[in-house]
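**Student:** Okay, sequence plus prediction incoming.
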Amino acid sequence: MPKKLRSNFPHGSYLWAVRAAQWQALGIDESELEKPKIAIVNSSSNLAICFSHLDGIAAELKQSIRDAGALPFEIRTAAPSDFITGAGAGGAYMLAARDLITNDIEVAVEGAQLDGMICLASCDKTVPGQLMAAARLNIPTLVVVCGYQPSGEYNGRHVDIEDVFIGSMHALTGKLPVDELVGMARNAIKGPGVCSGMGTANSMHLVCEALGMALPGSSPIAANSPQMFDFVRQAGQRIVAMIEEDLKPRDILSPGAFANAVSVVLAAGGSVNCIKHMQAVAAEGGIDVDVYGLFRELGNRIPVLVGVRPMGEHSIEQMEAAGGGRALLKRLEPLLHGDALTVTGKTLGDNLQGVVVADEQVIRPLQRPFATQPAIVMLRGNIAPQAGIVKYGIDPSKMRRFSGPAICFERSADAIAALQDGRIKPGHVVVMRGAGVRGGPAMGGGASRVVFAIDGAGLGDKVAMLTDGHLSGLVCKGLVVAEVAPEAAVGGPLALLVDGDIIDIDLDHHRLDARIASAELQARARRWRPQPAQFGGGWLDIYRDAVKGMEHGAVLIKPLDISDEQEAGR
């Protein structure tokens, strides 16, 4: 044990006395006050099934931490779920909640000067919010993956939340009877946990393991399964040892660890949202890593080895049975940074010794991938000077090039109305803008709904779409360029497009361009004026005013600077 824990203060001092009084009233004996004090970061909520099981996990974790000789303190954060919290302000509260979680954690953990923390990772924004806090605070931290939900059946077919999401937009465009959608909704979810496809939540759970911030073998995992609770108990023991070893996130979050995580996302055909989330973690930790650049660099080198829905037809249960994230890392081992340190205190290479893949059809070998073309393609061009992102998928028949006239919308509702009345026609490039981190704000605006509505209207393979908004991790349909940056709200070139401009999308050459002369773009830029804010007030105005660009992962503030002098003075 370190000679001095930061949570301990001189016996009889003001801080010792008032903390002793508070904690004695909570049933903590004075004899325990010198023990390591560990935060259990819990985003429990009765609003969404994603978080409904976390209190039971926290209770088991508390006991494990006590058994290991430390004091657990449960703290709470926001608990955003796309399908619940996304109702307000066009979904703007979702990404904005990520950074609120980071600051919730800082207030509780840094304010109380706790010695370490275990983060209960569930729905997708909790995971990056927790990793960002770990990088910012840089105290011993371990992420516990809290599992995916069981899906159901309807009319003899598999049905999950992705099917309900897609079905809702198909019903809106008349492709699906409303009664069918109601039946799907009644049967899609059969228990707690995150969406069962390779959406943002399961993708970010894999990222935690690939970064070295979660125990090896812990993702993906069925929520509330015996295997999950085994990892919970192991985590309680391990966090105490990490405090003894003074093993901190910035020891683990190396450039090599980020490259490993990017490789896993590419190999699993994971969510494009992982890109900005990992960039945000790097920004919070002051780690010199260009995650966007890593996706460009590694995209053509990392084949798709896993085909879990919506990328392919396998289930997340099949991936777990085949060996999960650890087996996928084993497949990728020749391409990884095996010397990257992990929460085990060992390297990734050490953790992968003896790992075998249980099903070679589900987690393919490098020589027999599902696809060799990149699962995620990074574009640049005169309307995307920084980036545009395409999740391509594994179907080789999908479009890789598209040219057509733009039809532009400032609101998702207007785009959907245009679909319903037939104004969007085959050959169009649908431009849905004003949905970026400032314009949305926080990438609210419903870009995913427009994608699924296009699919429901039977135009999925007949039009393309550009947006500065983000897409649900469950979206893998059509040719859609998302997170075009700079965004329209700050005068990015997407804001300058008008109906009829010819747009060229070329995945083979990683290009996104409009056939507009530079002089004309500059003239349009001089005439440009920002659109009125879609939503505002309260937290959303604070977010809009503070948020940084996508190249910084859309973080709100510069990383907390806890200098060596501050550490020494504690």
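**Tutor:** Okay, I see it. If you're wondering where the values come from, they're calculated on a predicted model, not measured in any experiment.
**Student:** Going by C-alpha atoms from here, please, whenever you check contacts or count neighbours.
**Tutor:** OK.
**Student:** Tell me where the stretch 401-550 of the chain has strands.
**Tutor:** Listed in chain order, the strands of the stretch 401-550 of the chain (DSSP state E, counting those that start in this stretch) span 401-409, 429-432, 464-467, 479-485, 502-506, 511-514.
**Student:** Equivalent analysis for the chain, please.
**Tutor:** For the chain, the strands defined by DSSP state E occupy 37-42, 71-76, 116-121, 141-145, 152-154, 157-159, 376-381, 384-391, 401-409, 429-432, 464-467, 479-485, 502-506, 511-514.
**Student:** Now mean neighbour count and distance to residue 299 too, for those, in CSV please.
**Tutor:** Converted to CSV, these look like this (neighbours: other Cα atoms under 10 Å; distance: least, Cα to Cα, whole Å):
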stretch, mean neighbour count, distance to residue 299
strand 37-42, 25, 34
strand 71-76, 19, 37
strand 116-121, 28, 27
strand 141-145, 29, 26
strand 152-154, 17, 34
strand 157-159, 14, 31
strand 376-381, 22, 7
strand 384-391, 23, 11
strand 401-409, 20, 18
strand 429-432, 27, 25
strand 464-467, 26, 21
strand 479-485, 27, 16
strand 502-506, 21, 15
strand 511-514, 22, 15
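**Student:** Alongside the first one, take a look at this:
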Amino acid sequence: MAKELNPYSKAVTQDPTQPAAQAMLHAIGLSDEDLEKPQIGIASTGFEGNPCNMHLNDLAVEVKKSIKSYEWVGLIFNTIGVSDGISMGTNGMRYSLPSRDIIADSMETVVNAQAYDAMIAITGCDKNMPGALLAMGRLNRPSLIIYGGTIAPGCHNGEKLDVVSAFEALGKKQANTISEEDFKGVVANACPGPGACGGMYTANTMASAIEALGLCLPYGASNPAQSAEKRKECAEAGLAIKKLIENDLKPRDIVTKKSFENAIRLITVLGGSTNAVLHLLAVANAFEIDLTLEDFARISAETPYLADLKPSGKYLMEDLHQNGGIPAVMKMMLGEGLLHGDCMTITGKTLAENYKDVQGLGEKQDIIHSVKNPIKSSGHLRILKGNLAPGGAVAKITGKEGEIFEGTARVYDGEFLANDGIARGEIKEGDVVVIRYEGPKGGPGMPEMLKPTAAIMGAGLGKKVALITDGRFSGGTHGFVVGHISPEAFDNGALAYVENGDRIRIDAVENSISVLMEEEEWEKRKEQTPIKPERNVSGSLRKYSKLVSSASFGCITDL
């Protein structure tokens, strides 16, 4: 039990030498009695410009009501967001990954500057969640996350849709395999309302990882955005944060190396986004826990891939919710010995205790395969190394694309040039599309390559070509793709020296990625000075490019 419930806020609410602070708090409606209570910062990432975030301010109000019902003080503040779906394929996407650090910095700033005793973060889109996790690790005050929830599926001509359907429809249109009417129908119906992208893309991947880390309430990852369960979760937040404060249970008391192993195992079973590698590396750094690419390689090698979820499968998170949600998956994994059940969570109970009595997966469901009948006996996240990526690269190989690809390099110095080339029909069967100078420094901002990968899939080339980049991928990307190649081309990494016509081999069995060239010839090639494309950037992107680390360390900016 905590000795005092307001160890931080008392510096401004109880100190008689802080009358101005107290006067300002009275001005917002707090009484003398309120000034003796804990103050909880409610960090909302809500904004109107994105379906993932459009409802979060409403959820923040519900959380505030829940806190008030226990006669404690909840104060809402806001931070920024970037819609990956809206900025994808434009220069705006360069701001997406940097927004993660701005979100973390702003949450840390407000909670510290306002002397809040605890924090509840209301998150929705891809960078909101890791941003909140970074802040929680740095602050180490009682905290929890409320995920805004997954979007309902769209529908056109009887087919379930999501945002990636719209990107792939463009590829079909360019390949003349879809009518203009159906193209517009997909675009108009893909996203029917509030909630994060519906497949096992980055938002749902990170929400699942957060539940495995023990930092949200059970079912928090899979309760849909517009469900009664999500509202109930918000109503329970007040009691949850009250118990955390009373028991002085903080994020670093909960999250350990074993917690991260749980998170990695869960997203491996689910077929989660490669972005989770970047984010979990960065979050571990904020928690001062040693986590490396080798940990992902080790866990992926010994964990089966079981979930038939989009983008590689056919189901959405809402379908999984109807069959027990993430708790049902975790209960199955606990039974199979795939999780550390003794890890603590924000409920004050261990993972095993939280999920002991939850309903398991239904016998008739086919969303989650059994361990005895996996989609793939090992994980889809592959950490590749070789003469093209001595610092490592991340591949998302489900097995449906094959596990080895050897082909001819088709090189583009940037995503926009690649998009134009794909639209012109330059990509042929057997090509390895190389998109470089899109790394964290060179992009700058390490933009996602969903537009080119979706165009390739839409053109029917998904199993016939590979794509490699020092940029990254949306969780919605599928196909034979490799990203996060390190060192990046901008830092004179090997990718800068690849030429059209080079033979490239990607081996997800041996976990290698290499140019097929004699070592002496390759080293001679690398004596050349690569011609870097000009990037006229200023402001926050310029600052980011100077601070950011390699993708192999999670693109952290506070080294």
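**Tutor:** Okay, I see it. Just so it is clear, the model here is predicted, and its values are computed rather than measured.
**Student:** what TM-score comes out when they're superposed?
**Tutor:** The TM-score (TM-score structural alignment, normalised by the length of the second structure) is 0.95; 553 aligned residues with a Cα RMSD of 1.9 Å.
**Student:** For residue 247 of the first structure, find the nearest of the strands of the stretch 401-550 of the first structure.
**Tutor:** strand 479-485 (35.2 Å; Cα to Cα).
**Student:** want to throw the strands of the stretch 401-550 of the first structure into JSON lines with distance to residue 383 of the first structure?
**Tutor:** Listed next are these as JSON lines, based on distance: least, Cα to Cα, whole Å:
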{"stretch": "strand 401-409", "distance to residue 383 of the first structure": "12"}
{"stretch": "strand 429-432", "distance to residue 383 of the first structure": "11"}
{"stretch": "strand 464-467", "distance to residue 383 of the first structure": "10"}
{"stretch": "strand 479-485", "distance to residue 383 of the first structure": "8"}
{"stretch": "strand 502-506", "distance to residue 383 of the first structure": "9"}
{"stretch": "strand 511-514", "distance to residue 383 of the first structure": "6"}
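**Student:** So for residue 215 of the first structure, which of the ones you listed sits nearest?
**Tutor:** Once these are compared by Cα to Cα, strand 479-485 is nearest, at 31.5 Å.
**Student:** neighbouring contacts of that closest one?
**Tutor:** Here strand 479-485 of the first structure makes contact (Cα atoms under 8 Å, 6 or more residues apart in numbering) with 383-392, 398-400, 436, 451, 460-461, 463-471, 492, 494, 550.
**Student:** by how many degrees do it and strand 376-381 diverge?
**Tutor:** Interaxial angle of strand 479-485 of the first structure relative to strand 376-381 (axes from the mean of the first three to the mean of the last three Cα atoms, to 10 degrees): 60 degrees.
**Student:** what is the orientation angle of strand 479-485 of the first structure with strand 502-506?
**Tutor:** Going by the same axes, to 10 degrees, strand 479-485 of the first structure makes 100 degrees with strand 502-506.
**Student:** ok, the counterpart of residue 201 of the first structure in the second structure - contacts?
**Tutor:** Alignment note (TM-score structural alignment): residue 201 of the first structure maps to residue 203 of the second structure. Residue 203 of the second structure sits next to 124-126, 129, 196-197 when contact means Cα under 8 Å, 6+ apart.
**Student:** Most widely separated two among the residues you listed?
**Tutor:** 129 and 197 (13.8 Å).
**Student:** on that earlier part again, list the ones among the contacts of residue 203 of the second structure that the first structure also has?
**Tutor:** Retained in the first structure by both residues aligned by TM-score structural alignment, their matches' Cα atoms under 8 Å are the following of these: 124-126, 129, 196-197.
**Student:** Between these, which sits nearest residue 211 of the second structure?
**Tutor:** For those, the nearest to residue 211 of the second structure is residue 129 (11.5 Å; Cα to Cα).
**Student:** Can you give me the distance of the aligned residue in the first structure for the closest one to residue 420 of the first structure?
**Tutor:** Counting by TM-score structural alignment, residue 129 of the second structure corresponds to residue 127 in the first structure. For residue 127 of the first structure, the distance to residue 420 of the first structure (Cα to Cα, to the nearest Å) stands at 37 Å.
**Student:** do residue 110 of the first structure as well
**Tutor:** The value you get for residue 110 of the first structure to residue 420 of the first structure, if Cα to Cα is used, is 52 Å.
**Student:** ok, residue 511 of the first structure touching residue 383?
**Tutor:** No. In this structure, residue 511 of the first structure is not within contact of residue 383 by Cα atoms under 8 Å, at 9.6 Å.
**Student:** shared neighbours of those two, anything?
**Tutor:** Contacts common to residue 511 of the first structure and residue 383, judged by Cα under 8 Å, 6+ apart, are absent.
**Student:** related to what we said a few turns ago, most neighbours, which of the kept ones among the contacts of residue 203 of the second structure?
**Tutor:** residue 124 (33 neighbours; other Cα atoms under 10 Å).
**Student:** show me what contacts it?
**Tutor:** So residue 124 of the second structure contacts 45-46, 52-53, 56, 147-149, 195-196, 203 (Cα under 8 Å, 6+ apart).
**Student:** Helices - which of those residues land there?
**Tutor:** With helices defined by DSSP state H, the entries of these inside them are 56, 203.
**Student:** Tabulate the contacts of residue 124 of the second structure (a markdown table), appending distance to residue 256 of the second structure.
**Tutor:** Output for the contacts of residue 124 of the second structure, formatted as a markdown table (distance: Cα to Cα, whole Å):
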| residue | distance to residue 256 of the second structure |
| --- | --- |
| 45 | 26 |
| 46 | 29 |
| 52 | 29 |
| 53 | 29 |
| 56 | 29 |
| 147 | 21 |
| 148 | 25 |
| 149 | 25 |
| 195 | 30 |
| 196 | 28 |
| 203 | 22 |
